[in-house]
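Colleague: Below is the sequence, then the predicted model.
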Amino acid sequence: MKASGVRADFRYYDLVMAAFVAILLLSNVLGAGKVATVPLPVIGDWPFGAGILFFPLSYVIGDVLTEVYGYARARRVIWAGTAAVLFMALMSWIVVALPPAPDWGNQAAYEAVFGQVPRIVFASVCAFWAGEFVNAYVMARMKIWTGGRHLWSRTIGSTVVGQGVDSLIFYPLAFLGAPGWTPGLVGVVLFTQWALKVGWEVLLTPVTYAVVGGLKRAEDVDVFDEGTDFTPFRTRV
């Protein structure tokens, strides 16, 4: 069913939203600040941000949301994710700042893991917000341009642009000039992150097709954003 109106009887929308927010929070807590290396033939050890292993799944889910449920519902999920990241940052700051018990000796380790630098939090929120909205916008527009055909072109094309915006905002804002982060390292990790995210999207294309097809059949919907207000500054569907 091709649809553009408002429906409130979706069976799986809330579950997709929950998966999106969970992956977003976990990837920010566990992977955002660590630089790992992978050995490449001829080149040798190549640095990459550890969050790349799981964070791109949020973009895949974002593609699924826009493709199946439309831009307006994807926009609502992006705002939910943004609020969750901000609350996580606030909670981390409060918990880390609480005075430790005298016989608890793990404060330093706790601060190292959860004591997020405000600069990194700010960069993460800005990059996520901008990148996700660009991704959703490109995805929705391309669906109209292609008449709903060639899903692969929309998922990959939106990721190229959206992840590019995300990486261009996050790494310079978060790490340029920080101890241990030379401009060259920032540039290498930025490009590597973008390339790996796009590569993940390509590799996961069969999964995206299966999930999108299954959800469209289960929900009996296929939203085309014709006449949609694409402003990011609202949450109402």
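Modeller: Looks like it came in fine. Numbering: from 1, shown residues only.

Colleague: Only C-alpha atoms from now on, for both contacts and neighbour counts.
Modeller: Fine.

Colleague: Give the next helix or strand downstream of the strand or helix carrying residue 85.
Modeller: If you go by DSSP states H and E, residue 85 is part of helix 71-97. Next helix or strand after helix 71-97 toward the C-terminus (DSSP H and E): helix 107-114.

Colleague: which residues make contact with that next one from outside it?
Modeller: With contact meaning Cα atoms under 8 Å, 6 or more residues apart in numbering, helix 107-114 is reached by 29, 92, 96, 100.

Colleague: can you redo those residues as TSV with neighbour count and distance to residue 141?
Modeller: Below are these laid out as TSV (neighbours: other Cα atoms under 10 Å; distance: Cα to Cα, whole Å):
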residue	neighbour count	distance to residue 141
29	18	32
92	17	37
96	18	43
100	12	52
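
Colleague: Wait, residue 200 touches residue 56, no?
Modeller: Yes - at 6.9 Å, residue 200 counts as touching residue 56 under the criterion of Cα atoms under 8 Å.

Colleague: Tell me how many other residues surround residue 24.
Modeller: Look at residue 24: counted by other Cα atoms under 10 Å, it has 22 neighbours.

Colleague: My error: substitute residue 214 in the last question.
Modeller: Neighbours of residue 214 (other Cα under 10 Å): 13.

Colleague: A further structure is provided below for comparison with the first:
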Amino acid sequence: MINNILKDRPTKLFLFFCSFFVANALIAECIGGKIFSLEKLLGLPVHTFTFFGQSGLSFSLTCGVLLWPLEFVLTDIVNEYYGPKAVRRISYIAVSLIAYAFVMFYVSIHVPAAEFWLGTGVQDGVPDMQSAFNGIFGQGMWIIIGSITAFLVSQIVDVTIFHRIKKVTGEKYVWLRATGSTIVSQLVDSFIVLFIAFKIGKDWSWQLVLAICLVNYIYKFTVAILLTPLIYFIEHRIERYLGAETTAKMKAAAMGKELE
């Protein structure tokens, strides 16, 4: 029986999507502690601007945003072929494993360090390895709670909007349901994580929270638009891999319909 399951192409594809989705989410959480300059990355001069009365803003973003747009693309792909139940399942798996990872980070931070290890980074400019380790893996509890909550809520929003658009448009306008659901869910994600992590956790002003939320959303909105061709490419490759008949049946089943 297990051999038949592993030979089933839709099953193999789902396992790949699930594995990539979880790995991508976990990596994004781990690298999210670094803030980078988008302008410098693109070779542009850094200019500051003002939103909601908050001055001195620039496109300084967490490295996690490099990967999160791919999560929403993958959410739409899984939603298209496997339905909302599958999206919720892989989202719960991802959140559970992210929470597990943070528990392990906490444990690893607090186990006693070997004395010889503390100074092993001196030659690389790291005088205290324990402090460096804590700084990288010791994210604040409010940030963790905010990130996980934002991820779950935004996934639910994405799934709901995706299916409502598809019920109206049918198989047409893939770009509309994929991009439309993503740009709304990205806004929800950006606001919730900042509200929990920094409004509640750090007592930031509403002015600062909304300003940074808008900066992050402008980036996410732009990337969502730019990634639209990728969705068409992936769907084309899936149809070639599974065949037109199988993909048609999967799309119908994902919408709660059955094809004879």
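Modeller: Structure received. For clarity, every value in this text was computed on a predicted model and none was experimentally measured.

Colleague: one step back: have a look at how far, on average, the helix holding residue 85 of structure 1 is from structure 2.
Modeller: Mean deviation of helix 71-97 of structure 1 relative to structure 2 after superposition (mean Cα distance after the TM-score superposition for structure 1): 1.1 Å.

Colleague: Next, the contact list for the equivalent of residue 49 of structure 1 over in structure 2, please.
Modeller: Using TM-score structural alignment to pair residues, one finds that residue 49 of structure 1 aligns to residue 62 in structure 2. Neighbour list for residue 62 of structure 2: 32, 33, 34, 35, 36 [criterion: Cα under 8 Å, 6+ apart].

Colleague: Skip the chain neighbours and tell me the closest residue to the counterpart of the fourth one in structure 1.
Modeller: So that's residue 35 of structure 2. The equivalent of residue 35 of structure 2 in structure 1 is residue 35 (alignment by TM-score structural alignment). Among residues not flanking residue 35 of structure 1 along the chain, residue 49 sits closest, at 4.6 Å (Cα to Cα, 6 or more residues apart in numbering).

Colleague: circling back to that earlier point, touching both of residue 200 and residue 56 of structure 1, which residues are there?
Modeller: By Cα under 8 Å, 6+ apart, no residue touches both residue 200 of structure 1 and residue 56.

Colleague: More neighbours: the two, which one.
Modeller: Per other Cα under 10 Å, whichever of residue 200 of structure 1 and residue 56 has more neighbours is residue 56, with 25 against 20.

Colleague: For residue 191 of structure 2, see how far away the equivalent of residue 221 of structure 1 over in structure 2 is.
Modeller: Residue pairing (TM-score structural alignment): residue 221 of structure 1 is matched to residue 247 of structure 2. For residue 247 of structure 2, the distance to residue 191 of structure 2 (Cα to Cα, to the nearest Å) stands at 35 Å.

Colleague: and if you look at residue 242 of structure 2?
Modeller: For residue 242 of structure 2 relative to residue 191 of structure 2 (Cα to Cα), the value is 38 Å.

Colleague: higher neighbour count, those two?
Modeller: residue 191 (20 against 16).

Colleague: Please pull up the equivalent of the more buried one in structure 1.
Modeller: Counting by TM-score structural alignment, the partner of residue 191 of structure 2 is residue 168.
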